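Student: Here is the input, now give the coordinates:
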Amino acid sequence: MSGCPFNHELGEGPDGGTPPAAVEPATAPESGAAVGSPPATAPGVPPRVVSVKRGMSRRGLFSLAGVGGAGAIAGIAAGFLSHDAVAAVAAPASPAGNAVPFYDERQAGIVTPAQDRLHMAAFDVTVEDRAAVIQLLKDWTAAAEALTAGRTTGGTGAVDGPYYAPPEDTGEALDLDAGKLTLTFGFGPGLFEKDGKPRFALDGRRPDALIDLPRFPGDALEAERTGGDIVVQACADDPQVAVHAIRNLARIGFGKVRVRWSQLGFGRTSSTSRAQTTARNLFGFKDGTANLKAEDAGLLDEHVWATAGSRADEAWMAGGSYLVSRRIRMHIEIWDRTSLREQEGLIGRTKGTGAPLSGGEEFTAPDFGLKGNDGGPLIAVDSHVRLAHATQNNGVKMLRRGYNYTDGSDGLGHLDAGLFFIAFVKDPRTHYVPMQMAMAKSDKLALEYLKHTGSGLFAVPPGIKPGGFVGEGLFA
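Tutor: Got it, this is the predicted structure:
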């Protein structure tokens, strides 16, 4: 479902590379100096670092121990290399298949086979200078291309730099490969106007489909988990790779943007390729059985990829999509005390195989007309499957990429856990809002076991070409 955890129906190099140039051995510390102290130099003169060539993977950095001995790697760990040099030793060398191309006709992270981990963050733009925003997007584009290729966010070549300057990359992923990282960017309504006034000379450029989502019945939205001017979705198979990516984009944006909210996710709750099996959510049910897949080219054109719109000013969105995010807390403890029969009745599917209660297997089409011995429908009229099914929603579908989340407890001994719902749709006015409104009013599962605490809608532009930048069409 959209905005609900069980949208079964609707949306429902190897290490090595070019060897580094030799690093000058660190000057032995003077008597009494602490091991690992900066090399002794004349006052005011930064330590000397010999440039290091590109071509080494993040993990390959540690092979320097075999080149210059333990002293060389200890010197790096102590900070003997400048910030630019540290960045330079981490050039692309991710194993084949672990790097997802950043430049493409469409942004990665939509139909890309869903990875296992998520770190999503929404940013508010804190400047009002159009040129500054464009430069930020260019900087983020360069960093995103490097990160998804398994490199750091530092310079492309080694440059001597001051020892006491901050590193150009935070460093926690230096020894990791790309981890199939994808970075997907989207723009919220706040980028186009603020307090009713246009921003960044984008008058008339806001797409008609980028609406302010209505307040749905039962919403308990928290301002600090809702909205945002720019969103970045980082998905990877390694949680540290995803966290590192968002952390470094936030660092690059310091002074221009600030994080409005962020969310960590684990355990995908949807498959976006037929090569993937159906995952389960924290209620233990298979989720996203009828989700759109990358192989469904015709259906993606019909339900996911945006068109140029009716106005010339929104043509920049052609080939993009709209991202809906909803933070949905599950009342885990109440659910765990509910009988299996009631759980399956609320969902409309069996918990074990995921088959509809009308019979068959997981991918058998549900028969909503089939009645039980009591004369009532086998799949209840207020069940999740019935209300979310495309046949009950004018045939619309969506592509979901949600994740489970657990954010500790609420201080009352209850888990703060649930589903971070993510869906990509062609037009939220037709492919999300009507269905979510119906479910919020009638879905017994949503009424009794779920609470929506965060929300966002973002326009995701099409892919980026080499030499271009994220949102180039919008700012052209």
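Student: From now on I want contacts and neighbour counts done on CA atoms only, so please keep to that.
Tutor: Noted.
Student: Quick check: longest helix in the protein by residues?
Tutor: Using DSSP state H to define each element, the chain has its longest helix at helix 130-148.
Student: Show the subsequent helix or strand relative to that helix.
Tutor: On the C-terminal side of helix 130-148, the closest following helix or strand by DSSP states H and E is strand 182-187.
Student: Tell me which other helices or strands that next one touches.
Tutor: Helices and strands touching strand 182-187, by 3 or more C-alpha pairs under 8 Å, 6 or more residues apart in numbering; DSSP states H and E, are helix 130-148, strand 230-236, strand 450-460.
Student: Okay, helices next: where are they in the stretch 1-150 of the chain?
Tutor: In the stretch 1-150 of the chain, the helices defined using DSSP state H, counting those that start in this stretch lie at 64-78, 83-88, 130-148.
Student: Could you pull out the buried residues of stretch 190-208?
Tutor: 190-193, 198-200, 205-207 (16 or more other C-alpha atoms under 10 Å).
Student: run this one through as well so I can compare:
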Amino acid sequence: MDIPDSRRRGLLFGAALSPFAAPALVSAAQAGDAPQDPPTDQIDLTHAYPFYGPGPQAGIATPPQRHIVYMTFDLTSTDPRDLQILLARWSASIAQMMKGEPISKVDPGRPNAGALDTGEALDLAPASLSVTVGLGPGVFDDRLGLQAFRPKALRPLKHLPGDALLPEISGGDLSLQACADDPQVAYHAVRVLARLAKSTGTAATRWAIMGFGRASAGVGQSTPRNLLGFRDGTRNIVTEQDRAKFVWSDNPGWGAGGSYQVVRKIRMFIESWDTDRVDDQNEVFGRFKVSGAPLTGTHEFDTPDFKAQGPHGPVIPANAHMRLAAHEHHNGLKILRRGYNYTDGINSLGMLDAGLLFLSYQNDPHAFETLQTRLGASDALNEYISHIASGVFFVPPAPPEGSYIGAHMFA
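Tutor: Down below sits the predicted model:
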């Protein structure tokens, strides 16, 4: 007896919860699902990015590094000067750490020269560290008197279909995104900056997450895979022309050339996914698992043919993830995705607690809302994922040397 896809997947989810679940059924490689060229990524741990501008902050258009530590903060002071001092100290500290230098040089007047640096990265190279600072909607509410500087599109995200957000790991007034090719370098950067926030009494940590194995490809990098085994980032923004059109904001004055950051923690039901047949997984994504090619093509970067029909309907199903996210179906709309895999160990049910730390950059958060509204309502992938955390931040442009992030707000 034939079982409809939706019901069949539900049965598979139930099987995943059973200790007697059968192993996943793996189909033979299909046409277009042959392995492609092997990865050619190279890592230079001595490489360093500049912190100071002109231009956007590092960590947006920067080729994705291997590891990330992401942390958000709540403001604990209502004095704008406290925030000014924190952003100035953060900027000076980030500039030193991105060079691979200890931050004791930021405050040479202290009697203990190493007092500002926690020390765990003293023997490590810069490892392409980038630290990106974001300002949440709360920075511009009536607590600090900075309402006049609010970026025009900055506001909390609206409730979106499929949201199952946990309040304790959503929102925040400040964000730090530290990416590096050495996980200890990234962790050190956020640890030092969180310590500065606490010591000044300006902000307290809200939530944090560590990610690995970048899930968005940059120019010259092979497209990495998410924890469901599929390539993630094939149709991402890679040209400056697209970044100018879709990523950099046109905020007048101090925010010109910044961007809006959206962060989502997306839990994956990995055991359920692993019981599903590979041919069904291909239909969920609209791509072949091994090669990354669209179901209408043979190579990863082939342009998908959304009009192609098979014996049972569209070759790329109407609810396939790729079809619903495609810019062809959103009047050309694109966002810059910068995601990482994460794992939090085992949950209370004894199942893997893991998924995707999704980060995107766009010139208006409404762009993300537009895409996620359609995905959250109809995406076949929704049976295997849940959006559990969310936040939105404005990322100002990089400051010129001798200045600091957001300095124009305090002029």
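Student: Start and end of stretch 280-299 of structure 1, how far apart?
Tutor: With C-alpha to C-alpha, to the nearest Å applied, stretch 280-299 of structure 1 spans 24 Å between its terminal residues.
Student: So what's the gap between it and the chain middle?
Tutor: 17 Å (C-alpha atoms, centre = their mean, to the nearest Å).
Student: Likewise for stretch 154-162 of structure 2?
Tutor: What separates the centre of stretch 154-162 of structure 2 from the centre of its chain is 16 Å, taken as C-alpha atoms, centre = their mean.
Student: now that stretch: which residue numbers in structure 1?
Tutor: Using TM-score structural alignment, the residues of structure 1 aligned to stretch 154-162 of structure 2 are 210-218.
Student: Relative to Ser104 of structure 2, how far out is Asp274 of structure 2?
Tutor: 49 Å.
Student: Revised request: answer the last question for Leu333 of structure 2.
Tutor: 45 Å.
Student: Equivalent analysis for Gly171 of structure 2, please.
Tutor: Gly171 of structure 2 sits 32 Å away from Ser104 of structure 2, taking C-alpha to C-alpha as the criterion.
Student: Who has more neighbours out of the two?
Tutor: Using other C-alpha atoms under 10 Å as the criterion, Gly171 of structure 2 and Ser104 rank with Gly171 on top: 25 against 18.
Student: Please work out which of the helices of the stretch 1-150 of structure 1 is packed deepest.
Tutor: helix 83-88 (a mean of 27; mean count of other C-alpha atoms under 10 Å).
Student: which residues in structure 2 does it match up with?
Tutor: Going by TM-score structural alignment: helix 83-88 of structure 1 matches no residues.
Student: from the middle of its chain, how far away would that helix be?
Tutor: That offset, for helix 83-88 of structure 1, works out to 27 Å (C-alpha atoms, centre = their mean).
Student: what's around the residue mapped onto Asp305 of structure 2 from structure 1, how many residues?
Tutor: By TM-score structural alignment, Asp305 of structure 2 lines up with Asp367 in structure 1. Here the number of neighbours of Asp367 of structure 1 (other C-alpha under 10 Å) works out to 16.
Student: For Asp367 of structure 1, which non-adjacent residue is spatially closest?
Tutor: Among residues not flanking Asp367 of structure 1 along the chain, Ser358 sits closest, at 5.6 Å (C-alpha to C-alpha, 6 or more residues apart in numbering).
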